[in-house]
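Trainee: no sequence on this one, just coordinates:
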């Protein structure tokens, strides 16, 4: 979308049109567009308004009721930081005593809005003129925020004493430019060498200012965490959505950390508890009592050892995220199951146990095994009246099957 069209949608006739649209209904979009054109609205404005209506409907899952006042692009909506996570980014800047944030690659402005709402002065830029115009429209409620069209690399950041109280936030593009797929989205990339601006530029900014942060992929490799920086993997409702790299005053813990955001609260763990610990893997005979499944952010950050210590248990296999313990604990960042049965992986033995216990419906979980789920379910041939949770995983190098009963949170 070009800046002129954004301007039309945010003022006068276009703003009125957008505000008057009914809740988006894909089955009615064509007929609604025809009625609007018949009423005298031009094709370009109608198409843009209906696109925004569709994106706002989709954006409700991420932005809630605020989606109805925001403007989006398809890629921008998908890549935008969830408000709950953006708020934790802003909290870091405030806690570090920074007052101004340069948002270098602001997209539609999700993080910039959180910074501005936290009372920070925001200087945002985006290289795409249309995206910058959308961000400016979304940031209108905050006079302390400004948006300009330029690349991150072209921004003249302060140095030395003039940089006091100034930080930066970067969200490097992780999609390739060019032809989009049938959904309108461009191809996602994962390598550090494909970031724009580059990983080298991100690190330069991180060392130039008192504090800086960068939103990267959850696939960020542990070995690439810069010296003195903090790499924090964040999950929201169980889904790992980012790895943020924090530099300078914004790095509250040098090394790896995990942030788990749930409806009950936000929980943070660091790798400090893992230092000096020699992991000990479990044996099949240890699998009695309880099984704990670490949140995926904890696993991504390589912090399952924190769970091992918290429950005084043993990890089933290195990196599995599953820990067995005879003790019962309630942890907001790990799910607990009662272990009903543990056996070596054997389809006939599993089928016999389930049939003997009148199990007809199975919730299947697997990690660290290559079994085809569809084929496995077909081989079970169950017809009982009860339900069970079956976990196919490894204990050390051996494949095992665990029959589990979820414990209430």
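Mentor: Great, that's in hand. Since this is a predicted model, take the numbers as computed values, not measurements. Numbering: from 1, shown residues only.

Trainee: contacts, neighbours, all on C-alpha from now
Mentor: Will do.

Trainee: which residues touch residue 392?
Mentor: Residue 392 makes contact with 345, 364, 365, 366, 367, 368, 369, 399, 400, 401, 402, according to C-alpha atoms under 8 Å, 6 or more residues apart in numbering.

Trainee: distance of it relative to residue 375?
Mentor: From residue 392 across to residue 375, the span is 14 Å (C-alpha to C-alpha, to the nearest Å).

Trainee: where exactly do the helices run in the protein?
Mentor: 3-9, 12-20, 29-38, 43-63, 74-79, 83-95, 110-117, 129-138, 199-208, 296-300, 304-311, 347-356, 373-380 (DSSP state H).

Trainee: which stretch among these comes nearest residue 262?
Mentor: Minimum separation from residue 262 across the helices of the chain (C-alpha to C-alpha) falls at helix 83-95, 9.8 Å.

Trainee: show me what the closest one is packed up against.
Mentor: Helices and strands touching helix 83-95, as assessed by 3 or more C-alpha pairs under 8 Å, 6 or more residues apart in numbering; DSSP states H and E, comprise helix 110-117.

Trainee: what helices or strands is the helix it packs on leaning on?
Mentor: Judged by 3+ C-alpha pairs under 8 Å, 6+ apart, the packing partners of helix 110-117 are helix 83-95, strand 121-126.

Trainee: second structure follows, compare the two:
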């Protein structure tokens, strides 16, 4: 899409084309295009409207109902922050006293819109002209154009002395190909500029890939990993006065509110009142011992934040292998930070023995989990040749270095 096509979509005729396209989104593209052209919509306008309608349909998972009035590019939607994450970040910035914010590389404006809704004056900078124009259009659609303005330009040239705080979400996909960039030095803006912001504006927040190496985290920064409904979605570095604990795992819900908080956790004692947050140094080793009756599979944010030891303490548990992030305990303790399974069988891995055990139990449906195993779950499922009706969970892992298979079923300890 170019600027002329975007402008056409923002005319009354474009708005009507978008409305018609929305009714056809999700169906056969050729049939939808034919229907719009039959209704008198010019081919170029129909193509643009159908593309936006499909992107808006996909964006609903990230942005909810407001996606219906926004404009997107495919690459921009892929990298855009989910609304529930952006809203929480904006609330934290506002609570820290931030009143003006530079969003360097603002993309389609997801984070900037959230900050503006929180009452923060946002200055967005975006290098791509079409994306910048879409961000401005999204600000108008959200009713925050008076608090979020966008300039098309080089983020590294913005005068950051004008603002209280800086947020930077560097591009981590290659222009033209859309391929992910794993080397921070190849980000845009580059990593040395991004980390250099910390010295210029103490209140700096950097959005980074969840797989960032801990060695790259700037000294004194808080590294936070965020999951939504168990899906690890991002990491962020909170710098200067914004930093809290060295490591934080934050669990959010995208289905109508935050996940329940564990009594006594950093989030408070009322289930559902706040996001569930686990904090620590990220340098503690969990105790290692035998497999016990209950297995806890920690949320990926907990694992990435290197807070498995801190989590294990909350359930009075330990590891079965020092390199595997499964936690074993004697009791089913309520926790938002992990799934809990009751283990019924522990045996050295043997396909023949496992197949015989499942046949003996009448198991015909299995969920397969794995950590520390090279086996492919779908291949194993075929090799098991299941024929019963009962369900079970099979865990492929290592215990004290040895390939091990665990058999069990999920349990849901209740909050008291």
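Mentor: That came through, no problem. Keep in mind it's a predicted model, so treat the numbers as computed, not measured.

Trainee: about what we covered before: compare the contacts of residue 392 of structure 1 and tell me which has the most neighbours.
Mentor: Greatest neighbour count in those, by other C-alpha atoms under 10 Å, goes to residue 402: 25 neighbours.

Trainee: find the nearest non-adjacent residue to it, please.
Mentor: Nearest non-adjacent residue to residue 402 of structure 1, counting by C-alpha to C-alpha, 6 or more residues apart in numbering: residue 342, 4.6 Å away.

Trainee: what's near enough to touch the one you found?
Mentor: By C-alpha under 8 Å, 6+ apart, the neighbours of residue 342 of structure 1 are 284, 287, 288, 400, 401, 402, 403.

Trainee: from residue 3 of structure 1, how far out is residue 47 of structure 1?
Mentor: Look at residue 47 of structure 1 and residue 3 of structure 1: by C-alpha to C-alpha, they are 15 Å apart.

Trainee: no no, residue 309 of structure 1
Mentor: To residue 3 of structure 1, residue 309 of structure 1 is 54 Å away according to C-alpha to C-alpha.

Trainee: over to residue 398 of structure 1?
Mentor: As defined by C-alpha to C-alpha, residue 398 of structure 1 lies at a distance of 59 Å from residue 3 of structure 1.

Trainee: give me the neighbour count for residue 351 of structure 1.
Mentor: The number of residues packed near residue 351 of structure 1 is 18, by other C-alpha under 10 Å.

Trainee: please name the nearest non-neighbouring residue to the alignment partner in structure 2 of it.
Mentor: Taking TM-score structural alignment, residue 351 of structure 1 has residue 355 as its aligned residue in structure 2. Among residues not flanking residue 355 of structure 2 along the chain, residue 384 sits closest, at 5.4 Å (C-alpha to C-alpha, 6+ apart).

Trainee: and that neighbour, what does it touch?
Mentor: Applying C-alpha under 8 Å, 6+ apart to residue 384 of structure 2 gives the contacts 351, 354, 355.

Trainee: and which of those residues is nearest to residue 412 of structure 2?
Mentor: When the contacts of residue 384 of structure 2 are ranked by distance to residue 412 of structure 2 (C-alpha to C-alpha), residue 354 comes first, at 25.4 Å.

Trainee: how many residues are close by the closest one?
Mentor: By the criterion of other C-alpha under 10 Å, residue 354 of structure 2 has 18 neighbours.

Trainee: and if you look at residue 15 of structure 2?
Mentor: 15.

Trainee: that one and residue 24 of structure 2: what is the separation?
Mentor: According to C-alpha to C-alpha, residue 15 of structure 2 and residue 24 of structure 2 sit 15 Å apart.

Trainee: now do residue 287 of structure 2
Mentor: 56 Å.

Trainee: those two: which has the busier surroundings?
Mentor: residue 24 (19 against 16).

Trainee: spatially nearest residue to that one (excluding sequence neighbours)?
Mentor: residue 32 is the one closest to residue 24 of structure 2 (C-alpha to C-alpha, 6+ apart), at 5.8 Å.

Trainee: that neighbour contacts residue 20, correct?
Mentor: No - Residue 32 of structure 2 lies out of contact with residue 20 (C-alpha atoms under 8 Å); the separation is 9.5 Å.

Trainee: what's the most centrally placed residue in structure 1 in contact with, if anything?
Mentor: Central residue of structure 1 (C-alpha atoms, centre = their mean): residue 241, 1.5 Å from the mean position. By C-alpha under 8 Å, 6+ apart, the contact list for residue 241 of structure 1 reads 217, 218, 233, 234, 235.

Trainee: neighbour-wise, which one of these leads?
Mentor: residue 233 leads those on contacts (other C-alpha under 10 Å) with 31 neighbours.

Trainee: need the counterpart of that residue in structure 2.
Mentor: With TM-score structural alignment as the criterion, residue 233 of structure 1 matches residue 225.

Trainee: go on, residue 325 of structure 1?
Mentor: For residue 325 of structure 1, the residue aligned by TM-score structural alignment is residue 329.

Trainee: now do residue 392 of structure 1
Mentor: Counting by TM-score structural alignment, residue 392 of structure 1 lines up with residue 396 in structure 2.

Trainee: could you check how far its match is from residue 56 of structure 2?
Mentor: Following C-alpha to C-alpha, the distance that separates residue 396 of structure 2 from residue 56 of structure 2 is 39 Å.

Trainee: what's the answer for residue 112 of structure 2, then?
Mentor: For residue 112 of structure 2 relative to residue 56 of structure 2 (C-alpha to C-alpha), the value is 19 Å.

Trainee: show me which of those two is the more surrounded one.
Mentor: residue 112 (32 against 26).

Trainee: give me every residue that touches that one.
Mentor: Residue 112 of structure 2 touches 103, 106, 122, 124, 148, counting by C-alpha under 8 Å, 6+ apart.

Trainee: what residues are up against the second one?
Mentor: The contact partners of residue 106 of structure 2, by C-alpha under 8 Å, 6+ apart, come to 112, 124, 125, 126, 132, 135, 168, 169.

Trainee: can you check the first one too?
Mentor: With C-alpha under 8 Å, 6+ apart as the criterion, the residues that contact residue 103 of structure 2 are 111, 112, 122, 123, 124, 125, 166, 167, 168, 169.

Trainee: can you put those residues in a markdown table and add distance to residue 389 of structure 2?
Mentor: Converted to a markdown table, the contacts of residue 103 of structure 2 look like this (distance: C-alpha to C-alpha, whole Å):
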| residue | distance to residue 389 of structure 2 |
| --- | --- |
| 111 | 47 |
| 112 | 51 |
| 122 | 57 |
| 123 | 59 |
| 124 | 56 |
| 125 | 57 |
| 166 | 56 |
| 167 | 52 |
| 168 | 52 |
| 169 | 49 |
